[in-house]
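1. Return a 3D structure for these sequence lines:
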Amino acid sequence: MSRYLALVPAAGSGSRFGGPSPKQYLQLNNRPLMWHTLQVLSQVAAISEVAVVISPADEWFDDFDWDLPKLRVYRVGGASRAESVRNGLQAMSADAQDWVLVHDAARCCLSVTAVERLIATLADDPVGGILALPVADTVKRADAEERISATVPRQGLWLAQTPQMFRAGLLGSALHAAEAADVTDEASAIEHYGHKPRLVDGDAQNFKVTYPRDLALARAILASRKD
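-> Here you go, the predicted model:
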């Protein structure tokens, strides 16, 4: 029987955030930001393992108590997201038909409901897919001077989120075949490999913490769920 495995690449330095440590380790409601991410994935009954892929030179992970029974740590992170995911797949020893849900460490406001919706929708899908949101705002294209050069029709446009869920064998082959510069997420690797991932309705709260100002929103969302 195919398993459901979560894989969280967390080998990045968080350079855009500009904090004293990689953003996945910054304190958020008295826990490392990434703990909230891993804790939600661990709560999903269908997921049997939650793998976090960190850099071999990581100096922060062991400073915290993660207390998550499904968690497995692999110190095989690479120089890019694609390399970290590829190395993580190999370290996990996933079977080709196992489903792998790759999720951003910094999307700490993910909900169990969204993950369960993704799994239920894609369980029998021949390709797999991702959580995503239809674009609701008017989209503008900028020129080199940051002036509007065009208004882009938003029909058919979606904002990609994670988890992104694919069979381990297909994902590994796609990541090996793709040019690193062309791979911004797992779905783009699958697309380059000739497949069309499915789009599954996501959640606006499942945003990626990218800048310091994002922490206040994340704190508010997590606090409201606790209440």
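2. switch to C-alpha atoms for all contacts and neighbour counts from now on
-> OK.
3. Now do the SS call for Ala174.
-> Three-state call for Ala174 (DSSP: H, G, I helix; E, B strand; the rest coil): helix.
4. Over to Glu191?
-> Three-state assignment for Glu191 (three-state DSSP): helix.
5. dump the residue contacts of it.
-> Glu191 sits next to Pro197 when contact means C-alpha atoms under 8 Å, 6 or more residues apart in numbering.
6. measure it to Asn29 for me?
-> Noted for Glu191: a distance of 38 Å to Asn29, by C-alpha to C-alpha, to the nearest Å.
7. To compare with the earlier structure, here is another sequence to fold:
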Amino acid sequence: MISEDKITAVVPAAGVGRRMGATLPKQYLMLAGKTVLEHTLERLLSHQALERIIVAIGPEDTHFPTLSLAHEPRISWVPGGAERADSVLNALRQVTSDFVLVHDAARPCLARADLDALLAAGRQPDGAILACRVRDTMKRGDGQGGIDRTVPRDELWHALTPQCFPTVPLCQALEQALNSGVAITDEASAMEWAGFRPRLVEGRSDNIKITRPEDLALAAFFLQHILESET
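-> The predicted model follows:
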């Protein structure tokens, strides 16, 4: 039975982060004395509106069970899948709340105010995502290393996470998109494909996703600033 007043967070954490070039998956690299994933989970646990957090981990992941947060009462985990969408689906099948947040494991710099804003805007049929406006001039390549044209940036946004959607429609959208062979880059893309129009909630640009080695130092700086500002 779906609960009307609770919300669950899903954190897909089954990726290996090949672009980091590290011996560990990026979510287990150290950042300011803790793993990236621990910081990410702490940011979610700090919000009382989140009743439960479900982490999707790789089938051979031996790191997650050793984290102290793995045994936190509000956290549980499920096996991840081959792709992000598969991992999210595995977690969604355990969700009993009307609405769900999906947040990247490698985004530890989530500000409380952004999470508040998303929760306020996202609990509606089309859902919502955190996003920030594109600031740079955008170029479309020609496929051969040159510029094809300049793309107007007026209505271009960088999609961030968390993303908030009604649980059942998101689950259905992901299942149908995967069955149809549609490329799913984030949860919003599945909802868009299914005919929904998620809202854009403007968030902070320091909510970065750790992807490359140089991102760790930047994330450490941003995280310290966010924590100090919320104290």
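8. Next, the TM-score between them, please.
-> Aligned and superposed, the two chains score 0.92 in TM-score terms (TM-score structural alignment, normalised by the length of structure 1); 223 aligned residues with a C-alpha RMSD of 1.6 Å.
9. Aligned to Ser21 of structure 1, what sits in structure 2?
-> In structure 2, the residue paired with Ser21 of structure 1 according to TM-score structural alignment is Leu24.
10. Measure how buried the residue lying closest to Glu38 of structure 2 once chain neighbours are set aside is and give me the count.
-> Nearest residue to Glu38 of structure 2, sequence neighbours excluded (C-alpha to C-alpha, 6 or more residues apart in numbering): Leu69, at 7.0 Å. Leu69 of structure 2 is flanked by 17 other residues according to other C-alpha atoms under 10 Å.
11. again, but for the one 3 residues further on
-> In terms of burial, Glu72 of structure 2 registers 11 neighbours under the definition other C-alpha under 10 Å.
12. cool, Arg147 of structure 1 as well?
-> For Arg147 of structure 1, using other C-alpha under 10 Å, the count is 10.
13. Can you tell me how far it is from Val209 of structure 1?
-> Arg147 of structure 1 sits 26 Å away from Val209 of structure 1, taking C-alpha to C-alpha as the criterion.
14. cool, and Trp66 of structure 1?
-> Trp66 of structure 1 sits 20 Å away from Val209 of structure 1, going by C-alpha to C-alpha.
15. next one: Arg81 of structure 1
-> According to C-alpha to C-alpha, Arg81 of structure 1 and Val209 of structure 1 sit 16 Å apart.
16. Over to Asp63 of structure 1?
-> Asp63 of structure 1 is 22 Å from Val209 of structure 1, by C-alpha to C-alpha.
17. secondary structure element for Val100 of structure 1?
-> Per DSSP states H and E, Val100 of structure 1 falls inside strand 99-102.
18. Against structure 2, what's the mean shift for that strand, could you check?
-> Here strand 99-102 of structure 1, set against structure 2 after superposition, deviates by a mean of 0.4 Å using mean C-alpha distance after the TM-score superposition for structure 1.
19. Could you find the closest non-adjacent residue to the aligned partner of Gly81 of structure 2 in structure 1?
-> When structure 1 is aligned by TM-score structural alignment, Gly81 of structure 2 is paired with Gly78. Take Gly78 of structure 1 and drop its neighbours on the chain: the residue closest to it by C-alpha to C-alpha, 6+ apart is Ser84, 4.7 Å away.
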